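In: missing the sequence, but the structure's below:
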């Protein structure tokens, strides 16, 4: 329905003119009333999960090649993520225990502190890792208000840092409070960036978990706080319900709505 409405707006002249360029065949979507910015992402990729001929880019590729960070920038981002997980959920990754199977000294920092994300662990409660969303998910921005996204969308390069609980846990911090809130095994927290490839200047939006992501039989719902230097603070609210096709290929099924500000400006009375 949204796309029918946008097409109607284009045809009646309330939005930007239809583009002839095949690389940008969309129209500029209007910003909804009471909001400063609106984006809609979808992921609908179909692929073989265990394809021996494909190696997905890892989190270091995302940090260096997509975000353009050097080692200092990566460490600063990693530290910011750990601080956020500590302040918001009470998980202290500054005092990690290192995987007992890790033998190389290059993985160890001062006093044995974990330096490689894959090895970080908090006494068996949760793990902290870098990640990049597999590009085969075809995660794309199909609507960016006041911009003319093509019908194929703009690729959303998504990556950062992720926490997974490996047993039932009680989280504290500003989210859980002193008493704490219980979460089940497999709960997820994220801290990262959406880097939208527009073909020109990318749109980079920082996100961080507003609350734990708890997988269920029907998929997962996620709520994230957003920050952008121009759009301000906002909210991402989405759902992912992956499917398996009859031929055993994976079918991505992500829908994500981003709004700035989070709930819109209060209506004028």
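Out: Happy to help now that I have it. Predicted, not measured: the structure shown is a model, and the values here were computed from it.
In: please count neighbours and contacts with C-alpha atoms only from this point.
Out: Fine.
In: can you pull out the helices in the stretch 151-269 of the chain?
Out: 173-176 (DSSP state H, counting those that start in this stretch).
In: verify the contact between residue 192 and residue 206 for me.
Out: Yes. Using C-alpha atoms under 8 Å, residue 192 is in contact with residue 206, at 5.9 Å.
In: so the two - more neighbours on which side?
Out: residue 192 (23 against 19; other C-alpha atoms under 10 Å).
In: any idea how far the more buried one lies from residue 204?
Out: To residue 204, residue 192 is 10 Å away according to C-alpha to C-alpha, to the nearest Å.
In: again, but for residue 61
Out: 16 Å.
In: closest to the centroid, which residue in the chain?
Out: residue 158 (5.3 Å; C-alpha atoms, centre = their mean).
In: so who does that one touch?
Out: Contact analysis of residue 158 by C-alpha atoms under 8 Å, 6 or more residues apart in numbering lists 62, 132, 133, 192, 193, 194, 195.
In: change it to 10 Å
Out: 59, 62, 66, 131-135, 139, 192-196, 204-206 (C-alpha atoms under 10 Å, 6 or more residues apart in numbering).
In: quick one: residue 58 and residue 161 touch, right?
Out: No. Residue 58 is beyond contact range of residue 161, at 11.5 Å (criterion: C-alpha atoms under 10 Å).
In: identify the residue spatially nearest to the residue nearest to the centre of the chain, adjacent ones excluded.
Out: Leaving aside its sequence neighbours, residue 158 sits nearest to residue 194 (C-alpha to C-alpha, 6 or more residues apart in numbering; 4.9 Å).
In: so which elements touch the helix or strand hosting residue 87?
Out: Assigned by DSSP states H and E, residue 87 belongs to helix 71-89. Using 3 or more C-alpha pairs under 10 Å, 6 or more residues apart in numbering; DSSP states H and E, the elements in contact with helix 71-89 are strand 126-132, strand 154-165, strand 169-171, helix 173-176, strand 188-196, strand 203-209.
In: next, the buried residues of it.
Out: For helix 71-89, a neighbour-count test (16 or more other C-alpha atoms under 10 Å) marks 74, 77, 78, 81, 82, 83, 84, 85, 86, 88, 89 as buried.
In: ok, the residue nearest to residue 158 - contacts?
Out: Counting by C-alpha under 10 Å, 6+ apart, residue 194 has contacts 67, 155-160, 202-207, 226.
In: in stretch 211-229, what counts as buried?
Out: For stretch 211-229, by 16+ other C-alpha under 10 Å, it's 211-215, 220-227.
In: need the max-distance pair from the residues you listed.
Out: Within these, two members stand farthest from each other by C-alpha to C-alpha: 215 and 227, at 24.8 Å.
In: structure two is appended below for comparative analysis:
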């Protein structure tokens, strides 16, 4: 699948920050969420769960959990409804993407103990949920997000030089490359499942892990929304009784960049509210 990748995260970030302060008003105001000018949809995902370090199966069928990350078979088969052949095809698509985008040959790296390639799903106890979406109205508890796919993680302590569209850059130890989907379970007013909203993601740059958590930037593709971009951060800290407190924030926009050529000239940058 070909994606129309954007070339600059900086432009998008500035545009999104500005756009969130603007309102197109009329259409979305009735639902309580406005659509930023220059965009068609903006979604905010949040995860604020508590994970038991010693519970490898937080949900029946979701197994081999190590903190935030669990085995991906349940996601592929039960959530996405894929056969073994279809799962193998998606895995190959991930490897092809890693090669074209980053110049990383997954099979060769794994064979030489320089990286791992695995299917994954996020731990359900992360409580990852869609909280805000223009044009849609979730209740305060949000809509459950099932997040999974394939992950290439660099294990070589010297890192791996990248090529392809990332030529000249180094993939550092513990850098991760993601190829997966958000499967969002949309519910009706009574909390009953209504439909599944699927948004595919592909790493724009390596996702970075450290002692404080995880940061990512990914391209998006959705039949409902088109092409977009996601910026996300997951913070982790140790909780009581061998638990991990997880605090995630993810902002999604469709399209990836604002379509505005210029922004309003008012108010002026140095304006202040008038005194009463």
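Out: Happy to help now that I have it. Note that the structure is a prediction, hence the values are computed from the model and not measured.
In: find residues that contact each of residue 58 and residue 161 of structure 1.
Out: The contact lists of residue 58 of structure 1 and residue 161 share 130, 131, 132, where a contact means C-alpha under 10 Å, 6+ apart.
In: closest one of the residues you listed to residue 34 of structure 1?
Out: Closest to residue 34 of structure 1, out of all of these and judged by C-alpha to C-alpha, is residue 132, at 33.1 Å.
In: which position in structure 2 aligns with the closest one?
Out: By TM-score structural alignment, residue 132 of structure 1 lines up with residue 121 in structure 2.
In: can you check residue 84 of structure 1 too?
Out: Aligned partner of residue 84 of structure 1 by TM-score structural alignment: residue 97.
In: now do residue 38 of structure 1
Out: Using TM-score structural alignment, residue 38 of structure 1 pairs with residue 42 in structure 2.
In: mind checking how far the nearest residue to residue 266 of structure 1 once chain neighbours are set aside is from residue 261 of structure 1?
Out: What sits nearest to residue 266 of structure 1 in space, not counting adjacent residues and going by C-alpha to C-alpha, 6+ apart, is residue 34, at 7.2 Å. Separation of residue 34 of structure 1 from residue 261 of structure 1 (C-alpha to C-alpha): 9 Å.
In: ok, those two, which is more surrounded?
Out: Neighbour count, other C-alpha under 10 Å: between residue 34 of structure 1 and residue 261, residue 261 has more, with 19 against 14.
In: surely that one and residue 38 touch.
Out: Yes. Contact criterion C-alpha under 10 Å: residue 261 of structure 1 and residue 38 qualify, at 9.1 Å.
In: quick check: neighbours shared by these two?
Out: Common neighbours of residue 261 of structure 1 and residue 38 (C-alpha under 10 Å, 6+ apart) are 231, 234.
In: quick one: secondary structure of the residue nearest to residue 98 of structure 2 when sequence neighbours are not counted?
Out: Closest residue to residue 98 of structure 2 apart from its sequence neighbours, by C-alpha to C-alpha, 6+ apart: residue 104 at 5.5 Å. Following DSSP: H, G, I helix; E, B strand; the rest coil, residue 104 of structure 2 is assigned to coil.
In: give the contact list for residue 104 of structure 2.
Out: With C-alpha under 10 Å, 6+ apart, residue 104 of structure 2 has these contacts: 95-98, 115, 152, 160-164, 166, 171, 177.
In: for residue 64 of structure 1, same thing?
Out: By C-alpha under 10 Å, 6+ apart, the neighbours of residue 64 of structure 1 are 70, 71, 73, 74.
In: mind doing that once more with 7 Å?
Out: residue 70 (C-alpha atoms under 7 Å, 6 or more residues apart in numbering).
In: would it count as being in a strand?
Out: No. Assessed by three-state DSSP, residue 64 of structure 1 does not belong to a strand; its assignment is helix.
In: and it, what pairs with it in structure 2?
Out: Per TM-score structural alignment, residue 64 of structure 1 is aligned with residue 77.
In: against residue 228 of structure 2, how distant is that match?
Out: In terms of C-alpha to C-alpha, residue 77 of structure 2 sits 26 Å off from residue 228 of structure 2.
In: with residue 83 of structure 2 instead?
Out: 28 Å.
In: out of those two, which sits in the busier spot?
Out: Neighbour count, other C-alpha under 10 Å: between residue 83 of structure 2 and residue 228, residue 228 has more, with 27 against 12.
In: just to revisit the earlier point, just tell me which of the helices and strands packed on helix 71-89 of structure 1 ends up closest to residue 7 of structure 1.
Out: Comparing those by C-alpha to C-alpha, strand 154-165 comes nearest, at 17.9 Å.
In: what's that closest one aligned against in structure 2?
Out: With TM-score structural alignment as the criterion, strand 154-165 of structure 1 aligns to 143-154.
In: now that stretch on structure 1. Mean distance?
Out: Stretch 143-154 of structure 2, aligned to structure 1 and superposed, deviates on average by 0.4 Å (mean C-alpha distance after the TM-score superposition for structure 1).
In: return the set of buried residues in that stretch.
Out: So for stretch 143-154 of structure 2, counting by 16+ other C-alpha under 10 Å, buried means 143, 144, 145, 146, 147, 148, 149, 150, 151, 152, 153, 154.
In: repeat for stretch 44-60 of structure 2
Out: For stretch 44-60 of structure 2, by 16+ other C-alpha under 10 Å, it's 44, 45, 46, 47, 48, 49, 50, 51, 52, 56, 57, 58.
In: switch the residues you listed over to JSON lines; also include distance to residue 134 of structure 2 and secondary structure.
Out: JSON lines is the format used below for the buried residues of stretch 44-60 of structure 2 (distance: C-alpha to C-alpha, whole Å; DSSP: H, G, I helix; E, B strand; the rest coil):
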{"residue": "44", "distance to residue 134 of structure 2": "9", "secondary structure": "strand"}
{"residue": "45", "distance to residue 134 of structure 2": "12", "secondary structure": "strand"}
{"residue": "46", "distance to residue 134 of structure 2": "15", "secondary structure": "strand"}
{"residue": "47", "distance to residue 134 of structure 2": "19", "secondary structure": "strand"}
{"residue": "48", "distance to residue 134 of structure 2": "22", "secondary structure": "coil"}
{"residue": "49", "distance to residue 134 of structure 2": "24", "secondary structure": "coil"}
{"residue": "50", "distance to residue 134 of structure 2": "28", "secondary structure": "strand"}
{"residue": "51", "distance to residue 134 of structure 2": "30", "secondary structure": "strand"}
{"residue": "52", "distance to residue 134 of structure 2": "34", "secondary structure": "strand"}
{"residue": "56", "distance to residue 134 of structure 2": "36", "secondary structure": "coil"}
{"residue": "57", "distance to residue 134 of structure 2": "34", "secondary structure": "coil"}
{"residue": "58", "distance to residue 134 of structure 2": "32", "secondary structure": "coil"}
